[in-house]
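1. Take a look and give me a structure for this.
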Amino acid sequence: MTIGFSSRATRSACVLCVAGLLTLMPAAAAARMVRPDPGAPGGPRATAPQPSLLYRSGTQVRLRPGAPEVPDVSALAWVVADAGSGEVLAAHDAHRPLPPASTLKTLFALTVLPVLPGGISHRVSTEELSGIGPGSSLVGVVEGRTYRVSDLWNGVFLNSGNDAVHVLASLVGGWDTAAARMQAEARALGARDTHVRSPDGYDAPGQVSSAYDLAVFGRAGLRNPDFARYCARIDAMFPDGDGDSYGIMNTNRLLTGADGVEPYPGLIGIKNGYTSSAGNTLVAAARRDGRTLVVTVMNPQEGDGYAVYEEARSLLDWGFDAAGRVDPVGSLEPEDTRPRPGPHAPPAHATATATTTAEPAPDEPGWQGTGAILGTAGLGAGVMALALRLKAGRAERG
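-> Model (predicted):
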């Protein structure tokens, strides 16, 4: 007697077979995942981002094979970062609290520029020029004279004029209000080392920032077209007290090439500073081959007053040379805006890469492992079909 089984039994066996395959296919796909190659160019890294090293003391860098060594600089703190991605390529005591000097004017500009259009005209009062610290850098604002806001911003960015800062601060509610707004802006940007006491950067008890925070301010400034235009300007005309004007020049020698400092190719400015407590400080940005780097240098301990420019130069050179050959040691992005690691998270950094290969690694199943899984699924389906046939036969013999 021929043993057969019904079309219903056939359909049931097929359904179970397909269900088994669908259950096992994700495992097969997972088995085919390719091991990332940290040194290969071109794609996102498959592994989770490495932890930040920026709160550690000393120099922090993650060099890949063949990457250039970080230059030896004497600054108390420094940072080299990619302005586009926010990745920190290397740093030294990035979060060390230090007096910022006039580099704090970057935060002042970030806070006040958006609320003061450059075309506004303002007549300066005596009160607005009171309280300027002795020895402050000045652009030459005169009481009773009317200035455009754009003139005052030229005085801030080019001549580091504390008198211009005092007048602009008065237009947003006064000195203390400006300081409070700057503090809030710093926190919004994720810059938590900065404590503002004097908006112009003049030395004040408790006023500190860090190489990390200043790099955050510099990067944010480049995204503001007005900030980017002012910080890149080499010279301008400034109104005097007699209805005429005179020329002023940017004091960032790495931009202008003044005083024997060779200008840096591709430099797009930002801000320098000096006080007796802070020493020389600098936030600089440069662009090369479609890539923009931001560098902070705080208080070099060797060389003359221009050492800050030469140390920034060496760090910029290193950063461009190391492109794609280092893994980041942290990020300038605020913590709450960074991508979370996980199966659907976007790539954490563009310089880390992964590649595909034709042959699987010895300890990975690859296509052979996938075939074994599928074979097992087929065997299970066959066993199920045989069981159904036997059951049908028993029913017929009943």
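
2. all contacts plus neighbour counts: C-alpha atoms, from now on.
-> Fine.

3. Surely D151 touches F238?
-> Yes - with contact defined as CA atoms under 8 Å, D151 and F238 form a contacting pair (6.3 Å).

4. For G243, see how far away T126 is.
-> According to CA to CA, to the nearest Å, T126 and G243 sit 18 Å apart.

5. typo on my end, F217
-> 35 Å.

6. Please apply the same query to A387.
-> 104 Å.

7. Tell me where the stretch 201-350 of the chain has helices.
-> If DSSP state H, counting those that start in this stretch is used as the criterion, the helices of the stretch 201-350 of the chain fall at 211-222, 225-231, 253-256, 307-321.

8. other SSEs contacting the third one?
-> Right, the one you point to is helix 253-256. Contacts defined by 3 or more CA pairs under 8 Å, 6 or more residues apart in numbering; DSSP states H and E place helix 253-256 against strand 267-275.

9. and for comparison, fold this next one:
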Amino acid sequence: MKRRLRWIIFVLCGSLCVCQAQSTPSNDDQTDAVVRPTGVHKRKHTTTKGSRAHKRAADSSDEDKTPEPALAPAVPTQPSDPNRVPNTRANSVMVVDARTGQILYEKNADQPRPAASTQKLLTALVVADTGYLDRQVAVEPIDTLAEPVKLNIRPGETYQRIDLLRALLVKSPNDVARCLARDNAGSVDAFAEKMNAKAQQLGATHSHFLNPNGLPIPGQYSTARDLAIIARAAYANPTIRSIVCLPQLVFRYASGRTRELENTNKVLKRLPYCNGMKTGYTEAAGHCLIASGSRPGRDVIVVVLGDTKSGVWADAASLLSWGLWL
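-> Have a look, this model is predicted:
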């Protein structure tokens, strides 16, 4: 009897152990269930890698595009050592106090060089000085004979001077520069004479301008020092100052079509204290930038000429930071 009871108990215990083993996974099974990715997870993981690789490729080939405002500053808000001037790759450099004109730093500042589109600040000064910016300008065929950057305004269309001036300083179209020059002085040559007269009046006496857009032409040149003088005058002009700080601008064509123009100045979107000025590039001039910035009690203008494609932004940004915290 006792043997039979023991046998029954043994059978019952064995059955319970088998049931428990089938219903509860082992530690290895649990590990597989948590750690081993399913096919869906693998595909998701692979897609993420691909997306990141695609983004890196897009970023590396996107140097010509203006960065979004969300980009982090290119340099720290304050320089690590305000007493040391940043190293720069530019051929000519000028850093000045925008209010007093005090020279904070210079490098080959009197070397004659092509200024490219940075000289459009002088174009803007001549146009702004003439006034009547609400008047209409009729585009003529000769205005459109410009390359390579154009807004593609068409003969017969009419625009307010102020709208063309905004487009000129934000996006730098060469057809707009010609249109404003011809409207202002009757011809590009006559306008160039007004540019030179204005430069002389300001004290920029080592420059010679032959067109309003900065496209290469023999005999046209400026210096970092002269451009700093011109930039100070532009910085003091309320109309120009209110335009060069714009990250983007919506331009309305005569047809009613609109186009968003991104500011060509990348430093404007990278540094919170940069408040504008003007870019420039031609093969002869290299990459050029006039950048301005302010903080309480300090306004600084930086001129960088003959720099590299990537170096111009880093050099201008580091010099601007250094000058503001000097």
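
10. Superposed, what's their TM-score?
-> Aligned and superposed, the two chains score 0.72 in TM-score terms (TM-score structural alignment, normalised by the length of the second structure); 245 aligned residues with a CA RMSD of 1.5 Å.

11. buried ones in stretch 234-251 of the second structure?
-> Applying a neighbour-count criterion of 16 or more other CA atoms under 10 Å, one finds 234-235, 239-241, 243-249, 251 buried in stretch 234-251 of the second structure.

12. before we move on, the earlier item: for A387 and G243 of the first structure, work out which one has more neighbours and name it.
-> Neighbour totals were compared for A387 of the first structure and G243, and A387 leads with 13 against 8 (other CA atoms under 10 Å).

13. Need the three-state assignment for the more buried one.
-> helix (DSSP: H, G, I helix; E, B strand; the rest coil).

14. From L24 of the first structure, how far off is it?
-> 21 Å.

15. V124 of the first structure now?
-> Counting by CA to CA, the gap from V124 of the first structure to L24 of the first structure is 77 Å.

16. now G201 of the first structure
-> Distance of G201 of the first structure to L24 of the first structure, given as CA to CA: 63 Å.

17. Just want to know which of these two has more residues nearby.
-> G201 (28 against 16).

18. Now do the contacts for the equivalent of Q119 of the second structure over in the first structure.
-> In the first structure, the residue paired with Q119 of the second structure according to TM-score structural alignment is L104. Listed by CA atoms under 8 Å, 6 or more residues apart in numbering, the contact set of L104 of the first structure reads P199, D200, G201, S209, L214.

19. Tabulate those (a markdown table), appending distance to Y306 of the first structure.
-> As requested, those are exported to a markdown table (distance: CA to CA, whole Å):
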| residue | distance to Y306 of the first structure |
| --- | --- |
| P199 | 25 |
| D200 | 22 |
| G201 | 19 |
| S209 | 21 |
| L214 | 19 |
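
20. Using ChimeraX, define a selection of the buried residues within those residues.
-> The buried residues among the contacts of L104 of the first structure can be selected in ChimeraX (16+ other CA under 10 Å) with this line:
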select :199,200,201,209,214
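
21. What segments of the second structure are strands?
-> Secondary structure of the second structure (DSSP state E): strands at 92-97, 103-107, 136-138, 158-160, 248-252, 258-262, 274-282, 286-295, 298-307.

22. Minimum distance to D189 of the second structure: which of those strands has it?
-> strand 136-138 (18.5 Å; CA to CA).

23. right, and L202 of the second structure touches I230 too?
-> Yes - between L202 of the second structure and I230 a contact is recorded at 7.0 Å, counting by CA under 8 Å.

24. Same drill for these two, tell me which one is more crowded.
-> I230 (21 against 14).

25. Map that one onto the first structure.
-> So, by TM-score structural alignment, I230 of the second structure is matched to F217.

26. OK, contacts around its match?
-> T106, L107, L110, L189.

27. how about a cut-off of 7 Å?
-> F217 of the first structure sits next to T106, L107 when contact means CA atoms under 7 Å, 6 or more residues apart in numbering.

28. Just put the helices of the stretch 201-350 of the first structure in JSON lines and tack on distance to C14 of the first structure.
-> Listed next are those as JSON lines, based on distance: least, CA to CA, whole Å:
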{"stretch": "helix 211-222", "distance to C14 of the first structure": "60"}
{"stretch": "helix 225-231", "distance to C14 of the first structure": "64"}
{"stretch": "helix 253-256", "distance to C14 of the first structure": "74"}
{"stretch": "helix 307-321", "distance to C14 of the first structure": "60"}
